[in-house]
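Colleague: I'd like to go over a predicted model; first the sequence, then the structure.
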Amino acid sequence: MVTYGDLAEMAGYPRAARLAGQTLRKLPKGTKLPWHRVINAQGRISLPEPRAARQRELLEREGVTLLNGRVELGRYRWRP
């Protein structure tokens, strides 16, 4: 699990979280990239419905639990 900001920083674009989100939105349907593992800095899903429901479903299948709509970043956040 990473945040949009984490992803931007890893790509060499610190402070470009919105750009990371815009790029993920452009992924082709059926992509194999784990887009669902990217959330906002508060640990929330930022997508509108019905895509938010799909992201929540994929995360829960992987054993990620959401508490009050949030992912516990201290537990699930990936730090390379």
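Modeller: Sure, I can see it.
Colleague: going forward, measure contacts between C-alpha atoms and count neighbours the same way
Modeller: Noted.
Colleague: Let's check: the centremost residue of this structure is which one?
Modeller: Centroid check for the chain by C-alpha atoms, centre = their mean gives V38 as the closest residue, at 1.4 Å.
Colleague: Please compare the first structure with the one that follows:
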Amino acid sequence: MSSTTRHSIYRIVRRIPRGSVLSYGDVGRIVGTGPRQVAAAMRACPVGLPWHRVVGAGGRIRTPGEYAWIQRERLMAEGIRFHGTSFSYDAYRWRTKAHSH
């Protein structure tokens, strides 16, 4: 993946407001890449990036290992309400201008 693509992904993720999320696929569509490339970029994201606001399709946490609990706790602290292992993606999805077209 090019550094330009990686920086574009990080720029979008930085803009996701507290209490909102985007899926890997949505970030990829905005940037013009696939969800796997977004996931790869998130695994190497810089400190301070709100990585926890990028989730799997349908409001599922796809982060592996102990980071899944960290992600869940951070999302809950921002007001996202879980129902079992997932949440209503549509209720918390960030409505960007890119989605309104």
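Modeller: Okay, I see it. Fair warning: this is a prediction, and the values are worked out from it, not measured in the lab.
Colleague: Need the TM-score from the superposition.
Modeller: After superposition, the two chains reach a TM-score (TM-score structural alignment, normalised by the length of structure 1) of 0.88; 76 aligned residues with a C-alpha RMSD of 1.0 Å.
Colleague: so what corresponds to the residue nearest to the centre of structure 1 in structure 2?
Modeller: Under the alignment (TM-score structural alignment), V38 of structure 1 maps onto V54 of structure 2.
Colleague: For structure 1, just list every one of the helices.
Modeller: Remark: helices assigned in structure 1 by DSSP state H are 4-10, 17-25, 51-61, 73-76.
Colleague: I'd like those as TSV, with mean neighbour count and distance to P34 of structure 1 appended.
Modeller: TSV is the format used below for the helices of structure 1 (neighbours: other C-alpha atoms under 10 Å; distance: least, C-alpha to C-alpha, whole Å):
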stretch	mean neighbour count	distance to P34 of structure 1
helix 4-10	19	12
helix 17-25	15	10
helix 51-61	15	9
helix 73-76	12	14
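Colleague: Indicate which one of these is closest to L33 of structure 1.
Modeller: Evaluated over the helices of structure 1, closeness to L33 of structure 1 peaks at helix 17-25, with 9.4 Å, by C-alpha to C-alpha.
Colleague: residues in structure 2 aligned with that closest one?
Modeller: The aligned range for helix 17-25 of structure 1 is 35-43, by TM-score structural alignment.
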